[in-house]
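> pasted the sequence and its predicted model underneath.
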Amino acid sequence: MTSLHTTRVRRRRLGVAAAAAGLVAALFTAGPAAATPDPGDTATTDGGVPVSRQIEARAEAAIRSGEVPGVDEIVHSDNIEHLTNVPKNALKGLNTDLAFQGRYAYAGNYDGFRIFDISNPEKPRTVAEVLCPGSQNDISVSGNLLFLSTDSSRSDDSCASTSQPATEKSSWEGMKVFDISDKRNPKYVAAVETACGSHTHTIIPERGNVYVYVSSYAPNEAFPDCRPPHDGISVIKVPRNAPEDSRVVNFPVLFPDGGNPGAPANPGVSRTTGCHDITVLPSKDLAAGACMGDGLLFSIEDPENPRVIDRVQDNVNFAFWHSATFNQRTDKVVFTDELGGGGAATCNEETGPNRGANGVYDIVGRGDHRKLVFRSYFKIDRPQAETEVCVAHNGSLIPVKGKDLMVQAWYQGGVSVWDFTDSSKPREIAYFERGPVSTDAVTTAGPWSAYYYNGYIYSNDIAKGLDVLKLNDRRTDPAKKVRLDELNVQTQPDYFRR
């Protein structure tokens, strides 16, 4: 374990262009699934000068100017402490999402998952590493069950599987279920194949069962288990006492009209062929769906049969609706836009402040008459080098009564803490980031997810490992008194009704 300390603290403005437990098979590394790369990303020359060399030169110039930190240099606002970093260990793939339970943190990785004991947040300790390759490995926990998404075509449903084309009928992708009653020795107990795999998932815990909403997309006529139209989500029912009996119980159609058609009708916008991520607020029987070209508000009063209440599009500035977060009063929802598919440098002057941003929406009206009403965009204004993949990604509420505060990951844009209490005027109040991992080429790295849990921010950096941060700010300090027994961020708790 190593602890990285900041070398300088500064504030910058926008202005630079920019299953089995243990190791049971060979390590597998894959790149993140691209969502919607911008046209022109593959250009190789500009005026006879190789684009790669131009990007490298601009990145190096940005560092020399002081606008961008040096390679791997840590910078942060005065109100954030960087307590520690735990580098990758046996699992060498890309780090992904996080879930929490008591004194444990569960970290997804394209090679499997890792369990940390975080009883001392300044010194997280590895309890187990489980090799179970499959891209994404989005992760959730409920009681003694752990859920893992597989969104790459595999030879079978085992943790010793190998990559296999999706055109093969025998290929498998979907949801895996582990028994984590023994944290040191998780046991793989169930698998459920789902149409087009499982890019992400969201759980709705109940006393006897756990419902799992599986988000997946990108069907193809050549894929036997992922053919169009793919206009909904898979709903899995997992009996707590018999997870081996888990099964798909419904595939509700959310887009009876086919959803956003994308180009050519809406250039630069993804065609909707499913959902990327769903966030549920069980205490309110409400969910928000980020579904490629569409944003949804829907009822989960009957979890097996979710029902759409409202749907919105932004065909000017949103390229790929990626994730959603409710505020505590459930009168706002934040949608993120994964411009560039998590593979492009989009936090720069050329892209601007509205494209690749968060969209803040008010929820107005009651019951089935509720509507999503756009209020503003929020995007970090700290410039990034042109080799830094920067994109709005996963975050969570910071529970403070009467305030709407959120911590969010931005890949190489770092970790941002921002206030959207006034939904028309959101603003950043704290940040943490590293400089580019390279000035030679556009590189995917930085925080995949950044979540507030029991007084600390935990960030799973794609390349660098687990970071633990501490906020010291009067605006966020009341959140330190809020304690949870379990946190899956896409299953939002009601923090103040506990």
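Looks like it arrived, so ask away. Quantities reported herein were computed from a predicted structural model and do not represent experimental measurements.

> please make it C-alpha for all contacts and neighbour counts, starting now.
Will do.

> ranges for the helices of the stretch 51-200 of the chain?
Per DSSP state H, counting those that start in this stretch, the stretch 51-200 of the chain carries helices over the ranges 51-65.

> repeat for the stretch 251-400 of the chain
Under DSSP H, counting those that start in this stretch, the stretch 251-400 of the chain gives no helices.

> all strands in the stretch 1-150 of the chain, in order from the N-terminus.
45-46, 49-50, 74-76, 80-86, 95-101, 104-109, 112-117, 125-131, 136-142, 145-150 (DSSP state E, counting those that start in this stretch).

> for the stretch 251-400 of the chain, that is, sorry about that
Going by DSSP E, counting those that start in this stretch, the stretch 251-400 of the chain shows strands at 277-281, 286-291, 294-299, 307-312, 321-326, 332-337, 358-364, 371-378, 395-398.

> save the ones you listed as TSV, and put in distance to Thr44 and mean neighbour count too.
Putting the strands of the stretch 251-400 of the chain into TSV (distance: least, C-alpha to C-alpha, whole Å; neighbours: other C-alpha atoms under 10 Å) gives the following:
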stretch	distance to Thr44	mean neighbour count
strand 277-281	33	25
strand 286-291	32	27
strand 294-299	32	24
strand 307-312	36	18
strand 321-326	28	28
strand 332-337	26	25
strand 358-364	30	22
strand 371-378	32	19
strand 395-398	34	27
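
> try this one next to it:
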Amino acid sequence: MYRFVKNTTIVGVAAALAFGAPIAQACNLGPEEHGQGIVKPVEPGPEHTSGEAEIVMHSGQFTEVTEIAAVELEEIDGVSVTTADVYAHKDHAYLGTHRGARSNEGVRVFDMSDPHNPEEVAVFANDIPGTWQEKVIVKSVDTPHFTGDLAVVSLQKYNQDETEQSGTAIYDVTNPERPMQLGYYELPVDVLTGTHELYLTTQEDRAILLLANIYADYYTEGDYHDFTVVDVSDPANPEHLYNWDPRELVEAEDFDGMNYTDEDGAERTAFAHSVITDKKGEYAYISYWDLGTIIMDIRNPDQPEVVGHTTFERDVQGAAHSAALAHDDTILIETREVFEPDPDDPEFERGWGYTRIYDISDKSNPELISDIRSDNSMEQIKEGERERGTYTVHDPKVEGDKLYLSHYSDGIRLVDISNPHKPREVASYVPSAANVWGVFIYGDYILGSDMGSGLKVLDVNWGTAPGGPPTYTTPRDRMTTSLTGIQPMIFSALTFSR
């Protein structure tokens, strides 16, 4: 993520928006795209000479990973599609689409009744030109106004000349092959980005929508903030409930709604990037970039309260991107999407973004207990010697003691977190020219979304390591080398009392 100087005069918007290459912060639509900076292209992932997926099992592990399907998205009107996030509900998978070729590609729906042969059966939210639909969440809800399967879709602008609309589109997908739009929550026109990521949860007979409206505070000069809570119990009539002002936590005088200088003199950026809740819909976890992961009590969604948040040391670039929960919601997984492996700030650590694990038994005081790094994210690679590609971690998903990480050019990483103080990778999956955006757990299968090549379906047979988990004696003990020689993950265990 790049730092930006606010410029109230938007110059060169058309030129910036017409620039067709992907941008360095591939997940973010930053202010530089509206004439406030330089658009930097993402380098493609590394080409594997085999032309096939590279599946790695580390020594001493019985875990097996098999790619059983790989399906590219169908083009509409001859325009190529760039895949964004993946979600699954019941027997269908939902793929969002990235801004890619600057075409409104919508959400693609796949029939997953045969995981070996996914079939694209529908597309929706592709009728608002000038927008892209990265994120979709689908839940079964039962309210006085609606009973069925509800899909919420993020709408972001990529062309201000084509649309003023951004926010969230709401669909009935009870029949996923015939989606029907029910409602729309619209952001202020001044917000030149839109809803970046979102989440849908339920509280008894209410359906609650939580929005991360990236840079909204910056663009509206504080009149409308990034994180919003909306009641969608009546999907046709969304009800705005709450909008959180980050100034509750950002005390810096120079805070302009996005940029500020922290108490240690580091230049920081604060914006709502994504949000999840626990299973009961009682607490929200808002990934607020350099401000950390905000833990918010939403049991009363009309008046949420911040109860705690993670923080970053002076040398850490921040960039809280996404979150997941484990161990009965006592463990927080925080992924950090860092696109600047060689930062200008000499006090910042070098390397791509990696994952941090916190004990949140006390939500008011998250305790950092370990982190997870790949070789390609590490500092040891000298300037000018980095591998081609983008090696930051992206999204986490958890099931039981298993953690799955999408990692762009590092594919999908499978991590055993039965002991979250000592996580260990057991396998990885790296497709050809990998650029893996999302990962999702679908029954006995794992779904991945690759920006360039679409939907991936993996069959994972989890195993155990002989002799139990490895013993760590130093903060950065390396895992055993992989069977094929590909760079394994590195785990950094912090000093702790238990």
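Okay, I see it. Computed from a predicted structure; not experimentally measured.

> quick revisit: Serialize the strands of the stretch 251-400 of structure 1 to CSV and add fields for distance to Thr194 of structure 1.
Conversion of the strands of the stretch 251-400 of structure 1 to CSV gives the following (distance: least, C-alpha to C-alpha, whole Å):
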stretch, distance to Thr194 of structure 1
strand 277-281, 15
strand 286-291, 17
strand 294-299, 21
strand 307-312, 20
strand 321-326, 20
strand 332-337, 25
strand 358-364, 29
strand 371-378, 30
strand 395-398, 26
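
> indicate which one of the ones you listed is closest to Trp418 of structure 1.
Ranking the strands of the stretch 251-400 of structure 1 by proximity to Trp418 of structure 1 (C-alpha to C-alpha) places strand 371-378 first, at 8.8 Å.

> tell me how far the closest one lies from the chain's centre.
A distance of 20 Å separates the centroid of the chain from that of strand 371-378 of structure 1, by C-alpha atoms, centre = their mean, to the nearest Å.

> compute the inter-axis angle for that strand and strand 332-337.
60 degrees (axes from the mean of the first three to the mean of the last three C-alpha atoms, to 10 degrees).

> post-alignment, strand 371-378 of structure 1 versus structure 2, mean distance?
Here strand 371-378 of structure 1, set against structure 2 after superposition, deviates by a mean of 1.1 Å using mean C-alpha distance after the TM-score superposition for structure 1.

> which part of structure 2 matches that strand?
Under TM-score structural alignment, the counterpart of strand 371-378 of structure 1 in structure 2 spans residues 365-372.

> quick revisit: closest one to Val86 of structure 1 among the strands of the stretch 251-400 of structure 1?
Val86 of structure 1 lies closest, by C-alpha to C-alpha, to one member of the strands of the stretch 251-400 of structure 1: strand 395-398, at 19.9 Å.

> helices or strands up against the closest one?
Helices and strands touching strand 395-398 of structure 1, by 3 or more C-alpha pairs under 8 Å, 6 or more residues apart in numbering; DSSP states H and E, are strand 321-326, strand 405-409, strand 447-453.

> give me the contact list for the last one.
If I follow you right, that is strand 447-453 of structure 1. 95-98, 100, 393-398, 407-412, 414-415, 457-462, 483-484, 487, 489 (C-alpha atoms under 8 Å, 6 or more residues apart in numbering).

> that older thread, just send the helices and strands packed on strand 395-398 of structure 1 back as TSV, with distance to Glu73 of structure 1 too.
Listed next are those as TSV, based on distance: least, C-alpha to C-alpha, whole Å:
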stretch	distance to Glu73 of structure 1
strand 321-326	29
strand 405-409	17
strand 447-453	15
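
> any idea what Val214 of structure 1 aligns with in structure 2?
Using TM-score structural alignment, Val214 of structure 1 pairs with Leu211 in structure 2.
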